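>>> give me the fold of what follows.
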Amino acid sequence: MAEPSRTTGHLTRLFTTLRSPFRGLTTPSLPTAVPGDIALVTGATSGIGRATAQTLVGLGFRVIGTSRNPASLRSTADTPDGVTLVPLDLGDPESVAALPGELARVGAGPGQDPVTVLVNNAGESQSGPLEELPGDALDRLFRINVTGQVGVTQHLLPAMREQGRGRIVFVGSMLGSFPLAHRGSYGASKAAVKAFAFSARRELRPFGIGVSVMEPGAIDTGISQRRTVYIDRTGPYAAEFDTMLNRLDANERNGVPAGKVAAVIAEAATTDRPRALYATGSGAAVAYPASRLLPRDVLHGLVARRHGI
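Okay, here's the model as predicted:
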């Protein structure tokens, strides 16, 4: 009877030896967001933002959403049910600076209930070849997709630290991990956000704050109608650009619904061990493992082929 015990002891010591180099490196259990907490979702009137706001309302959160101009919404039908809207234009530094006051106006300011969950969703989608991208358009893209989101996060972090818990989810894009020709500016902005998020994840862990990135692939949100496009129709890139854009639009029309992305965002906001990176759509379950195995040129070629170029 002694032999099984001896074997078990050997296995236990082996497991401990293998595990010890990784101790402290994996995600610890963090305080969770719970129903009744305040969640702020930027860009909450359409697409992923709207679906996320509605999902969080359904889970019992008090949801505040942002819109560039809530007063311009055509009817109450344009406002997600159960969501309080405040104005925010990420491309306008003054609007970002005014956000704490807007939150205080609806009961989420100093001395009031703090925002516990932040979903940085609002952004701009941009397409164009490197040579033809206007400098002012690039500046605006990065104000909206990067520095504006960082500014919003900076406003909310002190209260999260003070209460010892919080969740931040940055909505990125698979293009931040899998670059595509003529979408370099957009992919670069999403890669920048991911770098901020991964760095902050380690910085904020001691304060009970979890940070995650959600990278959607092709999602059926109608974003193709809102994408900014920069292309010289008489220039050398026009033909390939149009091929890429047509395939991109088709992929998005056949993409996964925004509600599926929202469900993953809600998981990141409520689980006690939020992952650094979540992804869905565009074969994400295969694409990310493949990216660790395939040569970089082959991977980029597959991304281009998926978009007809």
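>>> C-alpha from now on. contacts and neighbour counts both.
OK.
>>> neighbouring contacts of the longest helix seen in the chain?
The single longest helix within the chain, with elements called by DSSP state H, is helix 184-204. For helix 184-204, the surrounding residues in contact (C-alpha atoms under 8 Å, 6 or more residues apart in numbering) are 124-130, 138, 141-142, 145-146, 170, 172-173, 175-180, 209-213, 276.
>>> now the buried members of these.
Applying 16 or more other C-alpha atoms under 10 Å to the contacts of helix 184-204, the neighbour count classes 124-129, 141-142, 145-146, 170, 172-173, 175-180, 209-213, 276 as buried.
>>> from those residues, which land in strands?
126-127, 170, 209-213 (DSSP state E).
>>> what about residue 37, how many residues close to it?
16 (other C-alpha atoms under 10 Å).
>>> which residues touch the closest residue to it other than its chain neighbours?
Leaving aside its sequence neighbours, residue 37 sits nearest to residue 61 (C-alpha to C-alpha, 6 or more residues apart in numbering; 5.4 Å). Contact analysis of residue 61 by C-alpha under 8 Å, 6+ apart lists 34-39.
>>> hey, where'd the helices end up in the stretch 51-200 of the chain?
93-105, 135-142, 148-163, 184-204 (DSSP state H, counting those that start in this stretch).
>>> of the ones you listed, which stretch is the most buried?
Mean neighbours per residue, mean count of other C-alpha atoms under 10 Å, is largest over the helices of the stretch 51-200 of the chain for helix 184-204, with a mean of 20.
>>> okay, the angle between that helix and helix 135-142?
30 degrees (axes from the mean of the first three to the mean of the last three C-alpha atoms, to 10 degrees).
>>> off-centre distance for helix 184-204?
Offset of helix 184-204 from its chain centre (C-alpha atoms, centre = their mean, to the nearest Å): 9 Å.
>>> before we move on, the earlier item: minimum distance to residue 248: which of the helices of the stretch 51-200 of the chain has it?
helix 184-204 (13.5 Å; C-alpha to C-alpha).
>>> quick one, the closest one and helix 148-163 angle?
Interaxial angle of helix 184-204 relative to helix 148-163 (the same axes, to 10 degrees): 10 degrees.
>>> to compare against the first, here's the next sequence to fold:
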Amino acid sequence: MSSSSDTTRTVVVTGASSGIGKATAAAFAAQGHKVIGTSRNPDSIAPADRVNGVEYRALDLTDGESIARFAAELGAVDVLVNNAGESQAGPLAELPAAAIERLFQLNVFGAVTLTQAVLPGMRERGYGRIVMVGSMLGSFPMPYRSSYVATKAAVRGFATAARFEESPFGVWITTVEPGQIDTGLAERRTKYLNEGSPHTAEFTKFMSVLDAKMSKGITPQRVAQIIVAAAEAERPKPLYAVGSNAPVMFAVRRILPRTVMERLIAAAHGLKR
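Below you'll find the predicted structure:
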């Protein structure tokens, strides 16, 4: 993870109790690094679900005091993987303001605050890697996912801009955008749809297709490999995308007009435009 492949680093992975976070924590721990994995309630993680070599600590990214307490006890951090987050779906017109605010606090503001906490130490030591776990939805927005898409586009924006500021100090910030992943997230996704909504039929159809695609997605371990590779790179790229035919999708996006891409995305999910 530096000029020396056997250097032991301190790695923080948020949302390490399941999915991508758990797989990423396991991948770093397998390389012998000191790994701190966060969870809102570490005591609730069953022994069988814990990863050997990972120290679990409590962190609620929706709670400013929890973030401050966690950051104050961290010490030196070499790698920060901002992975924790939630998924949300529903027509924009029917998303509760409080739900949108909570999603941004968890997916964006918490990650930014934690990043701000570790940056001074990284600059002082002349080394740091920060990985924002985004989503390909940030690059290819879909209907009924506006709030989630906005949070993932926001973390990519923070990372892409701030890397100009921090790279001269040896601190590199990057974004990993996974496509469809089979993590069971569909069951945990919060959905908002008013009774009698004019979007009911289309929303139901869209979510059915989306969930089916997710069940055939790549594994969290595959995403973890990309995250580790990004952290190990001497000069990490601004963006890494994996899954959902990412190379083809990004190539096509460069060629086709945005209106055509919009129609293709709609057609792939059974929607008419």
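>>> coming back round to it: where in the second structure does the longest helix of the first structure fall?
Using TM-score structural alignment, the residues of the second structure aligned to helix 184-204 of the first structure are 146-166.
>>> ok, average deviation of that stretch from the first structure?
Mean deviation of stretch 146-166 of the second structure relative to the first structure after superposition (mean C-alpha distance after the TM-score superposition for the first structure): 0.5 Å.
>>> sorry, back to before: most neighbours among the contacts of residue 61 of the first structure, which one?
Top of the contacts of residue 61 of the first structure by neighbour count (other C-alpha under 10 Å): residue 39, with 28 neighbours.
>>> mind telling me what that one corresponds to in the second structure?
Checking TM-score structural alignment: residue 39 of the first structure goes with residue 11.
>>> pretty sure that match is touching residue 75, no?
No. Here residue 11 of the second structure lies out of contact with residue 75, judged by C-alpha atoms under 8 Å, at a distance of 11.2 Å.
>>> any shared contact partners between those two?
By C-alpha under 8 Å, 6+ apart, no residue touches both residue 11 of the second structure and residue 75.
>>> if we can go back for a sec, reformat the helices of the stretch 51-200 of the first structure as CSV; add distance to residue 309 of the first structure.
Below are those laid out as CSV (distance: least, C-alpha to C-alpha, whole Å):
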stretch, distance to residue 309 of the first structure
helix 93-105, 38
helix 135-142, 24
helix 148-163, 32
helix 184-204, 15
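>>> out of those, nearest to residue 292 of the first structure?
When the helices of the stretch 51-200 of the first structure are compared by C-alpha to C-alpha, helix 184-204 sits nearest residue 292 of the first structure, at 17.1 Å.
>>> buried ones in the host helix or strand of residue 245 of the first structure, by neighbour count?
Using DSSP states H and E, residue 245 of the first structure sits in helix 238-253. Buried residues in helix 238-253 of the first structure, counted by 16+ other C-alpha under 10 Å: 241-242, 244-245, 248-249, 251-253.
>>> and it, what does it pack against?
Here helix 238-253 of the first structure touches strand 219-220, going by 3 or more C-alpha pairs under 8 Å, 6 or more residues apart in numbering; DSSP states H and E.
>>> what range in the second structure does the strand it packs on sit on?
Taking TM-score structural alignment, strand 219-220 of the first structure hits residues 181-182 over in the second structure.
>>> what about the matching stretch, distance to the chain center?
13 Å.
>>> same deal with stretch 55-67 of the second structure?
17 Å.
>>> taking the buried residues of helix 238-253 of the first structure, tell me the two that lie furthest apart.
Every pair of the buried residues of helix 238-253 of the first structure checked by C-alpha to C-alpha; the farthest is 241 and 253, at 18.3 Å.
>>> trace residue 82 of the second structure over to the first structure, please.
In the first structure, residue 82 of the second structure lands on residue 120 (TM-score structural alignment).
>>> count of residues packed around its match?
26.
>>> which residues touch the closest residue to it other than its chain neighbours?
Excluding its sequence neighbours, the residue lying closest to residue 120 of the first structure (C-alpha to C-alpha, 6+ apart) is residue 170, at 4.8 Å. Contacts for residue 170 of the first structure (C-alpha under 8 Å, 6+ apart) come out as 119-121, 193-194, 197, 211-214.
>>> and if you look at residue 131 of the second structure?
Counted by C-alpha under 8 Å, 6+ apart, residue 131 of the second structure has contacts 79-82, 173-176, 227, 230-231.
>>> quick one: map it onto the first structure.
Looks like residue 131 of the second structure aligns to residue 169 there (TM-score structural alignment).
>>> so how far is residue 258 of the first structure from that match?
Remark: distance between residue 169 of the first structure and residue 258 of the first structure (C-alpha to C-alpha, to the nearest Å) = 16 Å.
>>> next one: residue 77 of the first structure
Taking C-alpha to C-alpha, one finds residue 77 of the first structure at 18 Å from residue 258 of the first structure.
>>> more crowded one of those two?
The neighbour comparison of residue 77 of the first structure against residue 258 (other C-alpha under 10 Å) goes to residue 258, with 20 against 9.
>>> go ahead and confirm that one touches residue 222.
No. The pair residue 258 of the first structure and residue 222 fails to qualify as a contact (C-alpha under 8 Å) at a distance of 10.0 Å.
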